[in-house]
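> Take this sequence and fold it.
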Amino acid sequence: MRFPESFLHFIWQFRLFKALNLFCTTGEPLVILAVGMANKHAGPDFSQAKLSIGERTWIGDVEIHLKSSDWFSHGHQDDPGYVAVILHVVYEHDQPIYRKDGSEIPVLILKDLFPEGLLTNFEGLVNSIHTFPCEKLIHGIDPILVNGVLSRMMIERLAQKSDLVFDQLAKVNGDWESTFYHFLAKSFGFKVNEIPFEFLAASLPLAVIRKHLDHPLQVEALVFGQAGFLFGTFKDAYPQKLKREYRFLQKKYGLIPIGVGAWKFLRMRPQNFPTLRLAQFCALLLKSDRLFSKVLEIEHLPELQQMLKNLPVNPYWKTHYHFQKEAKKVEIQLGSGSVFHLIINAICLFISAYGKYSDQPDLINRGLQLLEKIPAENNVITKSYQQAGVSIDNAFFSQALLQINKYYCVQKKCLNCGIGIKILNQ
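The predicted model follows:
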């Protein structure tokens, strides 16, 4: 047996076996009236199945195993949750199983009841050495089906990320502005420095920053100080001023900075250095108070792009990538790709999450429609699907591909993917 138990779940759930003239190992005829509902929690694999065994009709649970003896290796004999099992579905029957009252649980053997090609297709997917299991096959799947699956993946991704938003919202007593600040900071980390940016936001409450929005130097001191960059010796006047301001503010608010060692510079282009990202983050905070409220008011993509452009970044960064070394010329504004990254990962997410939270479907749709107007992300993952024949028209579909890759393709959960199921049935 070279397949997981989930393969048999798939066979049972979608009735991909010969269903006529079935018999249990006890010799009784079996008619499957309803396979039941798949159970994703503890307990038998399928509930509310309806079966005719012999001359009686049963409604109850179905348990599925590769071998009958797995009943004992999984400890079901001592679990009261399995007393309502009316059928044991197995690939191989190696041992009879009895209930507490001494009656034998009927067994259906699937081994010779489904097409051999089904197992061959499944093994070809899960044993694939390609970038993703169906890399060599997906080009033959109807694009309408592929797009339908990806649309469901995008909704699933949005739901998962919205749950993270709601978790953070609960930590700050329902303050949407503070929650948006937290996720905006995380997005400014651009994956490589996502974690230290998140730590920074956690260590520096938005309420503290708001008190100093009329004093840009103090906001910059708070951000760079909390990031751990103001504890050295500086030759330039600007970082010296930041250091003096931060010492005072740190004592005033009892702030504990994160370690500077958390930030990553290696193998990065200078324009992506965390110091420059921090300067841009400061500038965005200074450009507009109550950013989340402003985001909710903006309906069109160009306006959102404009909000993230022409930031009042301190002129010091025109000639520096960090505090210790001067550069000839530095582009201090966010590039188009960076702007789209922030809109995708923070703004679209929050518009839709707030729509879900406040029961405003129009906001959920606005977030999704914005993704459809943004160019598709270009990275190693999206390239692999594109090269395999998948059309990626916009960020809606590139985000969906990131979801399906992480939670299905990498984990080889082809049996839970509409594309995988289609390939298996071909």
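> C-alpha from now on. contacts and neighbour counts both.
Noted.
> Strands of the stretch 1-150 of the chain, residue ranges please.
Here the stretch 1-150 of the chain has its strands, by DSSP state E, counting those that start in this stretch, at 22-23, 29-34, 37-38, 46-53, 56-67, 85-92, 107-109.
> For residue 210, find the nearest of these.
strand 37-38 (50.4 Å; CA to CA).
> Show me what that closest one is packed against.
The contact analysis (3 or more CA pairs under 8 Å, 6 or more residues apart in numbering; DSSP states H and E) places strand 37-38 against strand 46-53.
> and the strand it packs on with strand 29-34, angle?
Counting by axes from the mean of the first three to the mean of the last three CA atoms, to 10 degrees, strand 46-53 lies at 140 degrees to strand 29-34.
> and strand 46-53, how far from the chain's centre?
On the basis of CA atoms, centre = their mean, to the nearest Å, strand 46-53 sits 35 Å off its chain's mean C-alpha point.
> for it, packing partners?
When contacts are defined as 3+ CA pairs under 8 Å, 6+ apart, strand 46-53 sits against strand 29-34, strand 37-38, strand 56-67.
> one step back: turn the strands of the stretch 1-150 of the chain into a markdown table, including mean neighbour count and distance to residue 341.
Shown next, in a markdown table, are those (neighbours: other CA atoms under 10 Å; distance: least, CA to CA, whole Å):
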| stretch | mean neighbour count | distance to residue 341 |
| --- | --- | --- |
| strand 22-23 | 18 | 56 |
| strand 29-34 | 17 | 47 |
| strand 37-38 | 16 | 38 |
| strand 46-53 | 19 | 42 |
| strand 56-67 | 19 | 45 |
| strand 85-92 | 22 | 48 |
| strand 107-109 | 22 | 52 |
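> Let's see this one next, to set against the first:
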Amino acid sequence: MKEDFLYFIWKFQYFKSIQLCTDQNENLEIISTGLQNHDAGPDFLNAHLRINGIEWHGNIEIHVKASDWKKHQHSQNRAYDNVILHVVWENDFNVFRKDHSLIPTLSIKNCIDPKIQDGYTSFRLNDDVIACGSQLENVSRLHKLAMLDRVFLERIERKAGKILQQLQHSNRDWEECTYRTLAEYFGFKVNNDAFQRLSSIVPIRLLKLHAYQPLQVEAFLFGSAGFLSDEANSPYMKKLHREYKFLSHKYAIKEKEMSLHEWKFLRLRPANFPTIRIAQLSSIIINIPHLCSAFLHISSLESFIRFMQHPTSEYWHSHYHFGKTSQKPISAFIGKSALQSLLVNVVVPLQFAYGTDRNESRYKEKAIQLLEAIPPENNKFTKLWKGYSIKNNSSLDSQGLIELYTQYCQKNRCLECSLGVQVLNSKNKH
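Down below sits the predicted model:
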């Protein structure tokens, strides 16, 4: 038995409520179950009960076992002083208030409709990737749209929140914050951590100071990333070595230099090698003087693709790695799918975060409109939803579907999802 099921049972009152009594044999009438609390403190707030004819207003705490109250040390937490009912699956412990009065307990183990419990059990034992997938056709389109909107907002607010945390770490420098956010996503998941560390070693202000000399920007990044530790075997590499030796001494960054083992190449397509991505990032920094301002003005995928069409230096037109010549010519530009990913994961959250920080809704609305205009994503998460009666017409839908799967389906949070609740409700009606 899980607490989330008990929350569901209490919230929707799926138990025999006629002539309900507490475990202390007091008549209990539930006027309002209260509002579910997803933060710290009691599970339901501002409930309204009538116990033995006396009305009570307060909070509800729910546990599988009553003794969990002691295990969770609620007695030492003043947030639980106003609990008026302890709802449990199994009552194995009496809970008292600070004035030593007993908190009424309701055991609901024997009060639950068996159909609801069976439906919940089938959820828990379902091996399907989407536990309720086969039942989604029974959920109304309105509920699907509402849930997708909800999880999309949760996702974009979480991403924006991460950017706002980065803003604080960057001393509220929006340009530095944008650069670090962009650099991290140039890792395209596999090398995100490494790119994040690289951007922390070389701040944007140093790169901008030397942007008029492109070779120095590349030397900064490749050297700090640890790629210039080997012997130089080409004129290009010799120049990078020379520039990095000067820059690392001038700015005292040699001791912060990364190790090659921090970078991952295994099972990556050559176009995704970190060497190629660093060359592309260098080109962006060299050619775009004000990253933050530029990204805030992006309004379409097409304009973003045009804006980011800056070729890498000539060496990377024929090399995926230092000293290794490619048999085939290499594109000098970032691919369209990669740019769409950067737009969705960097530009849109940045616009939303900026609007949140400045309290300017136009930037947040612009971010949402931009996602609505971008074609749907086609990745391992969105593919999971194919065949189910749920839409994926734009990147806004895709972001909602990704959030729904990774934060709800994958974590078995079916009873916190309105789709799962609707499926269980429909089973209860039959």
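> where does the TM-score land?
The TM-score (TM-score structural alignment, normalised by the length of the first structure) is 0.93; 423 aligned residues with a CA RMSD of 2.0 Å.
> on that earlier part again, residue 350 of the first structure is nearest to which of the helices and strands packed on strand 46-53 of the first structure?
Judged by CA to CA, the one of these that comes nearest to residue 350 of the first structure is strand 37-38, at 32.6 Å.
> could you dump the helices and strands packed on strand 46-53 of the first structure to a markdown table with distance to residue 219 of the first structure?
Converted to a markdown table, these look like this (distance: least, CA to CA, whole Å):
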| stretch | distance to residue 219 of the first structure |
| --- | --- |
| strand 29-34 | 64 |
| strand 37-38 | 54 |
| strand 56-67 | 60 |
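> re earlier: for residue 309 of the first structure, which of the strands of the stretch 1-150 of the first structure is the nearest?
Across these, residue 309 of the first structure has its closest neighbour in strand 37-38 (49.5 Å, CA to CA).
> how about that closest one, aligned to which bit of the second structure?
Strand 37-38 of the first structure corresponds to residues 35-36 in the second structure, going by TM-score structural alignment.
> Superposed on the first structure, what's the mean shift for the matching stretch?
By mean CA distance after the TM-score superposition for the first structure, the fitted stretch 35-36 of the second structure averages 2.7 Å away from its aligned residues in the first structure.
> Distance from that stretch to the middle of the chain?
Averaging C-alpha positions (CA atoms, centre = their mean) puts stretch 35-36 of the second structure 23 Å from its chain's average.
> which bit of the first structure covers stretch 273-287 of the second structure?
Mapping stretch 273-287 of the second structure onto the first structure (TM-score structural alignment) gives residues 273-287.
> and the strands of the stretch 1-150 of the first structure as CSV, adding distance to residue 363 of the first structure?
What follows is the strands of the stretch 1-150 of the first structure, written out as CSV (distance: least, CA to CA, whole Å):
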stretch, distance to residue 363 of the first structure
strand 22-23, 52
strand 29-34, 40
strand 37-38, 33
strand 46-53, 37
strand 56-67, 42
strand 85-92, 45
strand 107-109, 50
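> which stretch among the ones you listed comes nearest residue 167 of the first structure?
Nearest of the strands of the stretch 1-150 of the first structure (CA to CA): strand 37-38, 28.2 Å.
> longest helix of the first structure?
Counting by DSSP state H, the longest helix found in the first structure is helix 143-171.
> Could you list the buried residues of that one?
146-147, 149-151, 153-154, 157-159, 161-162, 165-166, 168-169 (16 or more other CA atoms under 10 Å).
> Pick out the most distant pair among those.
The distance between the two most remote of the buried residues of helix 143-171 of the first structure (CA to CA) is 34.4 Å, for 146 and 169.
> Quick check: the residue lying farthest from the centre of the first structure vs residue 29 of the first structure, distance?
Relative to the mean C-alpha coordinate of the first structure, counting by CA atoms, centre = their mean, the farthest residue is residue 55 (49.0 Å). As for residue 55 of the first structure, its distance to residue 29 of the first structure is 9 Å (criterion: CA to CA, to the nearest Å).
> just residue 374 of the first structure next, same as before
According to CA to CA, residue 374 of the first structure stands 58 Å off from residue 29 of the first structure.
> Also residue 326 of the first structure?
Between residue 326 of the first structure and residue 29 of the first structure the computed distance is 84 Å (CA to CA).
> and residue 323 of the second structure, how many neighbours does it have?
Neighbour count for residue 323 of the second structure, taken as other CA atoms under 10 Å: 12.
> Make sure it is actually in contact with residue 234.
Yes. Using CA atoms under 8 Å, residue 323 of the second structure is in contact with residue 234, at 7.5 Å.
> which neighbours do the two share?
Here residue 323 of the second structure and residue 234 have no joint contacts, going by CA atoms under 8 Å, 6 or more residues apart in numbering.
> list the contacts for residue 348 of the first structure?
Residues in contact with residue 348 of the first structure, defined by CA under 8 Å, 6+ apart, are 366, 367, 368, 370, 371.
> Now do the same for the residue farthest from the centre of the first structure: its match in the second structure.
So, by TM-score structural alignment, residue 55 of the first structure is matched to residue 53.
> Its match and residue 85 of the second structure: what is the separation?
To residue 85 of the second structure, residue 53 of the second structure is 15 Å away according to CA to CA.
> what do you get for residue 115 of the second structure?
Residue 115 of the second structure sits 26 Å away from residue 85 of the second structure, going by CA to CA.
> again, but for residue 238 of the second structure
Look at residue 238 of the second structure and residue 85 of the second structure: by CA to CA, they are 75 Å apart.
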